[in-house]
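> Okay, predicted coordinates and the sequence, questions at the end:
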Amino acid sequence: MSLFSLENKTAVVTGGASGIGEAISKAFAGQGAHVHILEFNAENGERVVGEIKAKGGKAKFHACDVSNNVQVTEIISAIGTQSYINILVNNAGIAHVGNLEGTAEEDMDRIYNVNIKGVYNCMHAVISKMKEKGGVILNMASIASSVGISDRFAYSMSKGAVLTMTYSVAKDYLDNGIRCNSISPARIHTPFVDGFIKKNYPGKEEEMFEKLSKSQPIGRMGKPEEVANLAVYLCSDEASFITGTDFPIDGGYIKLNG
């Protein structure tokens, strides 16, 4: 068996049809996993599944709003009746730009429902079955969970919660053979970043892209595939001694910025 193989593993990836999630779905399928993509955007979900299958991989799309507990529970239960869920990747999330004064109550509710409750819903739905034979839960946090970033009040709050939920689950389920870790990316070049720049800096797209890239000490944004490679390792048997740990993938941002 090759290193970092996910052969015969069933993986659930939320938000698995765009950006980092898409890269993770494709990387997992490339390593032999049967990937179940839980995604709000049906068009993207079907596209990514088609691209995975075209390369000989195994994947299935499930239309899902992770903030809907009933929906998540039904989908996870249906997947679990077909095969044992070995891996859960909680990647689905939304962003918000604004400081405390620029964050309305509805903004807080929206961020909470997707970024915090969504992670809870998925972990809660899978944990009782995963206790039977063990497994891996990988949560997508952010550097915003551990360092101050301007105008990211609600987003930072939510990712801080993801980080501490990770530690809690890792501690509580050690004896069940369940490993729980998180990844904290810095700026990663995804379609979301391009859309954000286009919306907020019309006519200055190239200038802002360069500025955001240079804000990373390493001099560029990360690539979704680089995060996906780390996710493959952390969900593989080669990482069997790792749990309760957060992995920054940040181009030196946390330790070298300032």
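Great, that's in hand.
> Every contact and neighbour count from this point should use C-alpha atoms.
Noted.
> Give the buried residues for stretch 71-88.
Within stretch 71-88, the residues that count as buried by 16 or more other Cα atoms under 10 Å are 72-73, 75-76, 79-80, 84-88.
> ok, which stretches of the stretch 101-250 of the chain are strands?
Assigned by DSSP state E, counting those that start in this stretch, the stretch 101-250 of the chain shows strands spanning 135-140, 178-185, 246-249.
> Using CSV, lay out these together with mean neighbour count and distance to residue 92.
Listed next are the strands of the stretch 101-250 of the chain as CSV, based on neighbours: other Cα atoms under 10 Å; distance: least, Cα to Cα, whole Å:
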stretch, mean neighbour count, distance to residue 92
strand 135-140, 26, 8
strand 178-185, 25, 13
strand 246-249, 20, 17
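> Tell me the one of the buried residues of stretch 71-88 nearest residue 105?
For the buried residues of stretch 71-88, the minimum distance to residue 105 (Cα to Cα) is 24.8 Å, reached by residue 72.
> leaving aside the residues next to it on the chain, what's closest to the closest one?
Excluding its sequence neighbours, the residue lying closest to residue 72 (Cα to Cα, 6 or more residues apart in numbering) is residue 66, at 6.0 Å.
> Same question for residue 132.
residue 176 (7.4 Å).
> Now for that neighbour: which residues touch it?
Contacts for residue 176 (Cα atoms under 8 Å, 6 or more residues apart in numbering) come out as 131-134.
> Also residue 27?
Shown in contact with residue 27 (Cα under 8 Å, 6+ apart): 225, 228-229, 232.
> Next one for the comparison:
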Amino acid sequence: MDALRAQGKFPGPSAAITPGTFDRTALKNKTVVLTGGCSGIGEATLRAFVETGAFVAFIDTNKSRGEEIAAELSPKVSFMHGDVTSWPDQKALFASARELSPDGTIDIVFANAGTTGGKDGFDAEPGEDGEPLEPDLTCVDINLKAVLYTVKLATHYWREPPKEGQDRSLILTASLAGYWDHTAKTQYGATKWGVRGIMRSMRSKGMAKGFRTNLIAPWYMRTGIASEAAWDVIHDQWGAIFAEVEDSATAVLHLAADNGANGRGIGVVPRQAAECGYIDLGRDELDTELEAAEKWHVPR
């Protein structure tokens, strides 16, 4: 295991973070790219960044709400009406962030836009002709394909070494559904495990290129990602206690400000479980994998 670490193939994550211990002032005048900023976690995080003095360029399909937010928070915020599953739209978002930035650089990228995907499609009855119906994979497009677009663009803009003293941070929105079985939503669970896979791939590659990669994994929280009726079922019938949207924003700020955090999965949980509303999950360590890799003689 130590030999593999020494080769630099598996540098692994940083030490676990301590919730609530970060310096918000480190984010002043930083430039942020954010996807899905018109509601829920995205809007809360956008506002939290602006409160620290950061600049935020964001994209969303909700044109009227996006324009309202941008007008309210101008000149710190720029809004682009667009679709994260569109490569040209995401390219335009990153270009707009460069224009917004006081020094023409992008410091933080938060790939957040997501959906539960409506009906899963895998338990659907056959069509009238008895043939299987093609599933709607919009959930995969938004939760995984679009995240890959965002990550690709981040790596493009960060292909040159960072400026002296510059800290660059890539943060992804996964879910606790990416850490255990989610039988009701096959696509959703698959995409969130996929986002976790992106983080684990990029956390070593990114450090070699001068940026950090982490994720947040929220528990259930009442946002527009699902209907009020669905949330009522989750609360009343399943007995779930909700996490707070604001705690997701705080977790993102922590990961953005803490220049020692890399490769960590941060769970956003009910405050009954953690006073700060977020915890280091400690579920993305490498010891077990490295022991197996040594046994199997994984090549360099």
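Right, received. Where do you want to start? Just so it is clear, the structure is predicted and the values come from calculations on it, not from any experiment.
> And the TM-score between them?
The TM-score (TM-score structural alignment, normalised by the length of the first structure) is 0.83; 236 aligned residues with a Cα RMSD of 2.5 Å.
> rewinding a little: make a markdown table out of the strands of the stretch 101-250 of the first structure and add distance to residue 211 of the first structure.
A markdown table is the format used below for the strands of the stretch 101-250 of the first structure (distance: least, Cα to Cα, whole Å):
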| stretch | distance to residue 211 of the first structure |
| --- | --- |
| strand 135-140 | 25 |
| strand 178-185 | 18 |
| strand 246-249 | 19 |
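> if we can go back for a sec, residue in the second structure matching the residue nearest to residue 132 of the first structure?
Matched to the second structure by TM-score structural alignment, residue 176 of the first structure sits across from residue 209.
> Starting from residue 151 of the second structure, give me the distance back to its match.
13 Å (Cα to Cα, to the nearest Å).
> Give me the nearest residue to the equivalent of residue 189 of the first structure over in the second structure, chain neighbours excluded.
Residue 189 of the first structure is assigned residue 222 in the second structure as its aligned equivalent, the criterion being TM-score structural alignment. Nearest residue to residue 222 of the second structure, sequence neighbours excluded (Cα to Cα, 6+ apart): residue 231, at 6.6 Å.
> Could you pull up the residues touching residue 206 of the second structure?
Going by Cα under 8 Å, 6+ apart, residue 206 of the second structure touches 212-213.
> Give me the mean deviation of the lengthiest helix in the second structure from the first structure.
Longest helix in the second structure, counting residues (DSSP state H): helix 186-209. When the first structure is overlaid, helix 186-209 of the second structure sits 0.9 Å from its aligned residues on average, using mean Cα distance after the TM-score superposition for the first structure.
> Go through the strands of the stretch 101-250 of the first structure and name the closest to residue 97 of the first structure.
Ranking the strands of the stretch 101-250 of the first structure by proximity to residue 97 of the first structure (Cα to Cα) places strand 178-185 first, at 17.1 Å.
> Check the spacing between the closest residue to residue 107 of the second structure other than its chain neighbours and residue 210 of the second structure real quick.
With Cα to Cα, 6+ apart as the criterion, residue 107 of the second structure has its nearest non-adjacent residue at 4.8 Å, and that residue is residue 168. In this view, residue 168 of the second structure and residue 210 of the second structure are 7 Å apart by Cα to Cα.
> Over to residue 273 of the second structure?
Using Cα to Cα, residue 273 of the second structure is found at 34 Å from residue 210 of the second structure.
> before we move on, back to that, please pull up the equivalent of the residue nearest to residue 72 of the first structure in the second structure.
Following TM-score structural alignment, the counterpart assigned to residue 66 of the first structure within the second structure is residue 84.
> contacting residues for that match?
For residue 84 of the second structure, the contacting residues are 35, 59-60, 90, 113, 142, 146, by Cα under 8 Å, 6+ apart.
> how about 7 Å then?
90, 142, 146 (Cα atoms under 7 Å, 6 or more residues apart in numbering).
> preserved in the first structure, out of those?
Retained in the first structure: 90, 142, 146, out of the contacts of residue 84 of the second structure (criterion both residues aligned by TM-score structural alignment, their matches' Cα atoms under 7 Å).
> Packing partners of the helix or strand where the first one lies?
In this case it means residue 90 of the second structure. Under the criterion of DSSP states H and E, residue 90 of the second structure resides in helix 87-100. Contacting helix 87-100 of the second structure under the criterion 3 or more Cα pairs under 7 Å, 6 or more residues apart in numbering; DSSP states H and E are the following elements: strand 55-60.
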